[in-house]
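**Q** Sequence plus the predicted model coming up.
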Amino acid sequence: MSVRARLRRSSAVALVSAITAGSALLLTACDPSGDSTGAQPAGTAPARTTPTAPTAPAGTASGTPTTPTTASAAPSAPASAAASSPARQQPSAAPTRAAAVNRTRGTGLTVSDGTRYVVMDGQVVDFGTVVRDLAWSPDGKRAAFIDGNGNLETSDPDGGHQVLVARAPSGVTWSHPTWQVFVPSENDAAMYLQPKNNLQFTAEDHGTLRLLTVPAEGGAPQQLGLGNFSDDDAKPLPDTGNLWPNGAGRYGSSTYANRNDGQVYLRDDYLRQQGGAVTKGSQPDLSDEGDLVFVRSVDGHDHLFTKTGGYDGPERDLTPQATADCTEPVFSPDGRTVAFRAPDGIYTVPAKGGAPVKISDTVGLPAYRS
């Protein structure tokens, strides 16, 4: 079953297209208050383990999280990749309690801001190493991130049991990892479908962007296959300029953007590698039900849009009254909420539409842990 077929099963969701002028996306008017009582920096993470991981092939390329031209706000700076990089950055202090946490407790929302500290469930967790572009496995038991040396690592949620998955070649920048996990059912096993536990990420090699994949337990990264849908008129998909992958769904599907053509793409890896362009935008995320959220520039500001019901489904602006850039959106595990980054912190908005609510003053990359 292809993504196209599966996505068409998703019913179109009626989205509220009008958010009142006095509501949240006058971002400075959002309520910054929240229950941060009792939120404290967690203890220093246990010592990391760094088994030797194979080095990525020297010719393997990658991509920064630079937005396509349709989005005006750049995401957080990518890790500086280099085998010869100096020691990891060690910020001197955790973010302040009230400013960092606000309303994250009980939401599953985490925020990584390029330091060693991660806002998580009403706490500020010290991972003991720089954490960039944090992403969670579907079961929430492992984190993947780019460390201070630009390498790909995984760890437990408290930063312990860190594993070096792969080292970035000198001069190559890696960013924005995402998990691809597939656990075959009995019927899937009968079709000889194999389980998957991979990490996909973007990488930049002297300005050339590509998507790479590597087993989550470690290995040599390889370029991610991007096959076309089996339509008679299908054009070859671009294999460079791709960035910002996000995986979802039990079949290991994913979405990504292309910096060169400004398109959002879907990729299906069920029976075969298939995919195609969906819409104009950047920084996409995919829900387990096959809905998309992405960024598109409107009247000088970056807005969040959803697309439901598959390739031909309707699109709705979730932030029609935005007076500042809304970027880096991510679905909650149940697909009902979208978290996003604004210039003054992290907000959430119902996926069906509504008033955005500020949830953290920390400015960084939002992600949901199941």
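**A** Happy to help now that I have it.
**Q** contacts, neighbours, all on C-alpha from now
**A** Fine.
**Q** Could you pull up the contacting residues of the nearest residue to A234 once chain neighbours are set aside?
**A** Closest residue to A234 apart from its sequence neighbours, by Cα to Cα, 6 or more residues apart in numbering: N228 at 6.5 Å. Residues near N228 by Cα atoms under 8 Å, 6 or more residues apart in numbering: A234, K235, P236, L237, Q273, Q274, G275, G276.
**Q** Would you agree N228 falls within a helix?
**A** No. Read with DSSP: H, G, I helix; E, B strand; the rest coil, N228 is coil and lies in no helix.
**Q** before we go on, here's another structure to hold up against the first:
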Amino acid sequence: MTASGRRRRTTAAIALTAGVTAGAALLSACGPDDSAAQDTTAPPATGTTTAPPAGSPAALKGTAHGGLTISDGSRYVVMNGTRVDFGTLVRDLAWSPDGRTAAFVDGDGDLAVSNPDGIGRRIVARNPGGQTWSHPTFQIRAADPANGMPALDNLIFVIAAGGTTRLYAVPATALGATPKPIGLNAIPAEDAKPLPQTGNTWPNGGPAGASVYANPGTGKVYIRDDNLRQQGSAIAPGAEPAMAQGSEEEIVFVRAVDGHDHLFAQERTGDGGTPRITDLTPHATTDYTEPAISPDGSQIAARTPGGIVTLPADGSAAPVRVSAYKGLPAYRNS
């Protein structure tokens, strides 16, 4: 199954989960050979941490250091070797570059932010109904008066409505704001074609307000550079892109090869030439999806059917499973 196909299946599963009350949310965290462990204990107060379920120590392995966090659509987020109760379903968790703010779609389908412990939740934008919101990412840029560029502190995310998906933005500090569609203009060139305005999904923020996103209709990954008056272009065939905060050249994405989803990277050339595209998992015997890049750009985390793996960003070593917890990996700068 391709990454885009599995994403549609995952979206449907998330929609089903949304109908479950928070009190009945299950924590799916099983070891390598265990069946899913159901959490039957009463949920703690928001912001508290709890011990891992009995019999599943492997589920939290690998999250006690390095800023790796894992969310699975339940109210719990795995981090720092334990799990934190956010008091609501947490979908598509993302972190601000400084690690101080979590952004996610909550149990009501609204766009929310909170402290890393789940406390202080604030609704940035409220879903009017009839829409599915997903995959928020921070768009942060310091002011650059010399070049006429104001500071940016936004959240970019996806709104699916009426069978169409589109990228929207809203100030990250807002309260109940109305999202606005973002501009997607092609970089001027003789053979430049207009960029698709709809069908876009999976945005991920990078340095200086830049971001990447994918379009399942075209099957390509795109880059959007806010420093160039909201201009962008296609990078390569792929899906589910991630961008490092340190350099917009550090981009990882998913591409199907010989029956499995591989991780690919746009690699620096060092001479200003066309970036190389490198398969980081050429010997894949499983699917690697939903990649995330560590704050320092040195590590990549990805989801597999057996849990979360990490590998060097340059592909110099094979992926190693660090957690049996099955969910969306993200890195928090802590």
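**A** All right, it came through fine. Because the structure is a prediction, the values reported are computed rather than measured.
**Q** TM-score of the superposed pair?
**A** Put the two chains on top of each other and the TM-score (TM-score structural alignment, normalised by the length of structure 2) is 0.84; 297 aligned residues with a Cα RMSD of 2.2 Å.
**Q** Aligned to the residue nearest to A234 of structure 1, what sits in structure 2?
**A** Matched to structure 2 by TM-score structural alignment, N228 of structure 1 sits across from A186.
**Q** any idea how far its match lies from D226 of structure 2?
**A** In this structure, A186 of structure 2 and D226 of structure 2 are 12 Å apart, going by Cα to Cα, to the nearest Å.
**Q** same question, V90 of structure 2
**A** 28 Å.
**Q** Among the two, which residue is more densely surrounded?
**A** V90 (25 against 20; other Cα atoms under 10 Å).
**Q** for the more buried one, what are its contacts?
**A** With Cα under 8 Å, 6+ apart, V90 of structure 2 has these contacts: S71, D72, G73, S74, R75, Y76, V77, F104, V105, D106, G107.
**Q** which of the residues you listed lies closest to E248 of structure 2?
**A** Of all the contacts of V90 of structure 2, F104 has the smallest distance to E248 of structure 2: 23.2 Å, by Cα to Cα.
**Q** ok, now which ones touch the residue mapped onto that closest one from structure 1?
**A** Under the alignment (TM-score structural alignment), F104 of structure 2 pairs with F145 in structure 1. Taking Cα under 8 Å, 6+ apart as the criterion, F145 of structure 1 is in contact with V131, R132, D133, L134, A135, L152, E153, T154, H176, P177.
**Q** what about structure 2, which of those hold up?
**A** Checked against structure 2 using both residues aligned by TM-score structural alignment, their matches' Cα atoms under 8 Å, the contacts of F145 of structure 1 keep these contacts: V131, R132, D133, L134, A135, L152, E153, T154, H176, P177.
**Q** What count of nearby residues applies to the second one?
**A** Yep, that's R132 of structure 1 we're talking about. 29.
**Q** swap in the fifth one?
**A** For A135 of structure 1, the count of nearby residues is 27 (other Cα under 10 Å).
**Q** now do the fourth one
**A** For L134 of structure 1, the neighbour count with other Cα under 10 Å is 27.
**Q** Could you find the closest non-adjacent residue to it?
**A** Using Cα to Cα, 6+ apart, the nearest residue to L134 of structure 1 is F145, at 4.6 Å.
**Q** same check, this time on the last one
**A** Nearest residue to P177 of structure 1 in three dimensions, chain neighbours excluded: F201, at 4.1 Å (Cα to Cα, 6+ apart).
**Q** what lines up against the one you found once you look at structure 2?
**A** Using TM-score structural alignment, the equivalent of F201 of structure 1 in structure 2 is F157.
**Q** sec struct for its match, please.
**A** Quick answer, by three-state DSSP: F157 of structure 2 is strand.
**Q** Please give me every residue in contact with it.
**A** Listed by Cα under 8 Å, 6+ apart, the contact partners of F157 of structure 2 are W133, S134, H135, P136, T137, L167, Y168, A169, T201, W202, P203.
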